[in-house]
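**Q** Task: produce atomic coordinates for the following.
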Amino acid sequence: MLTGTQDPRAIRDTFARFPSGVAALAAVVDGDPTILVASSFTVGVSQDPPLVLFAVQRSSTTWPALATAPSIGVSVLGEQHAEKVRQLACRDKTRRFDGVRTRVERSGALFLEGAPVALECTTQDVYPAGDHDIVVLRVRGVETDAGQDALVWYRSRIMTLPGEVA
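**A** A predicted model of the protein is given here:
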């Protein structure tokens, strides 16, 4: 039987039952490396033009700075990032990159080394959606590493995918 949507905990627990990828969106902004970790990242929004999207809480203190970057690096987090996910997303911005290997493109887009997928993007559109904004990014460059597997956010935990089942 379906329950109502008045209980925020029930909504959160329900949404957590749907696995999603985890991406780090990053750039150098005013000389500082800036990163936002999103479990709402979606690829394949459009192939022509190539568009991806993610949702960000309106209360985010990182997105307003990152939104000013002319180019944003999107690194889909891989297995080698598993131990660093919570650090990358922590409130203490001064230690987010401790022990994390990165590279910066001339555009200012910042990427995490070892990502199975890396996309260089620009902000195309932002749409209000409840307590979040939906941000559509236009993909300007792509890179993949077939030797790395992506992490998955499921049941409020970081996991790896099992082998094929069908």
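**Q** Please make it C-alpha for all contacts and neighbour counts, starting now.
**A** Will do.
**Q** Do you have the helices of this protein handy? List them.
**A** In the chain, the helices defined using DSSP state H lie at 8-15, 63-66, 85-89.
**Q** just the ones you listed: most buried one?
**A** By mean neighbour count, with neighbours taken as mean count of other C-alpha atoms under 10 Å, helix 85-89 ranks first of the helices of the chain at a mean of 18.
**Q** Run the chain-centre distance for that one.
**A** The chain centroid and the centroid of helix 85-89 are separated by 11 Å under C-alpha atoms, centre = their mean, to the nearest Å.
**Q** For the comparison step, fold the sequence that follows:
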Amino acid sequence: MTFDSRAFRNALGCFPTGIAVVTTVAPDGEPIGVTVNSFSSVSLDPPLVQFCLGRAAMSFEAFTTAPSFAVNILAEGQAELSNRFSRRDLQERWDGVEVERWDSGVPILTGCLASLECDREHVYDGGDHVIIVGRVRRLSGSEDGKPLLYFRGAYAQLP
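**A** Down below sits the predicted model:
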């Protein structure tokens, strides 16, 4: 039996996910950001989260070596930010984007549903991806608003 990767992808698309932009700083000081829908919590004690990053990502080296990163959970009105940080041009992603900086200095996107500043704890092999685990050091979240969702290959909204 041959494995149908398109069918596998379609099956996974039946699981709705939130969307986040994960940010860090490259060794040269330039901001780096990438859109992910593979973010989740790992542990409450200690507070750990994880996201997966493709080995072919242009930002692969920056995220696997940077000591810190931030997870910015997007709200339903932030599809443009999701699209922006999915582009190939790494610098164009930041044009006009408002950020603040917390303890580690990584960019925190303003206006997100929640943001978590993390220290990188582990990088694990995950086939054509790596699994990056971080310990949450600081966070902020909104009591209001709805998340930006991804379902069956398209953006979706809660009713």
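**Q** which one of the helices of the first structure lies closest to Asp125 of the first structure?
**A** Nearest to Asp125 of the first structure among these is helix 63-66 (13.9 Å), distances taken as C-alpha to C-alpha.
**Q** give me the stretch of the second structure that the closest one matches.
**A** Taken onto the second structure by TM-score structural alignment, helix 63-66 of the first structure occupies residues 60-63 there.
**Q** now for the helices of the first structure, which one comes closest to Pro33 of the first structure?
**A** Relative to Pro33 of the first structure, the nearest member of the helices of the first structure by C-alpha to C-alpha is helix 63-66, separated by 9.5 Å.
**Q** That closest one: average distance to aligned residues in the second structure?
**A** Using mean C-alpha distance after the TM-score superposition for the first structure, helix 63-66 of the first structure ends up 1.8 Å from its aligned counterpart in the second structure, as a mean over the superposed pairs.
**Q** What is that helix packed up against?
**A** Judged by 3 or more C-alpha pairs under 8 Å, 6 or more residues apart in numbering; DSSP states H and E, the packing partners of helix 63-66 of the first structure are strand 23-29, strand 32-38.
**Q** Which positions in the first one come out as buried?
**A** The neighbour-count check on strand 23-29 of the first structure (16 or more other C-alpha atoms under 10 Å) flags Ala23, Ala24, Leu25, Ala26, Ala27, Val28, Val29 as buried.
**Q** any idea what the second one aligns with in the second structure?
**A** Under the alignment (TM-score structural alignment), Ala24 of the first structure maps onto Val21 of the second structure.
**Q** so who does its match touch?
**A** Taking C-alpha atoms under 8 Å, 6 or more residues apart in numbering as the definition of contact, the neighbours of Val21 of the second structure are Gly33, Val34, Thr35, Val36, Val71, Asn72, Ile73, Leu74, Ser82, Phe85.
**Q** Just give me the residue closest to the centre of the first structure.
**A** Ala23 (2.7 Å; C-alpha atoms, centre = their mean).
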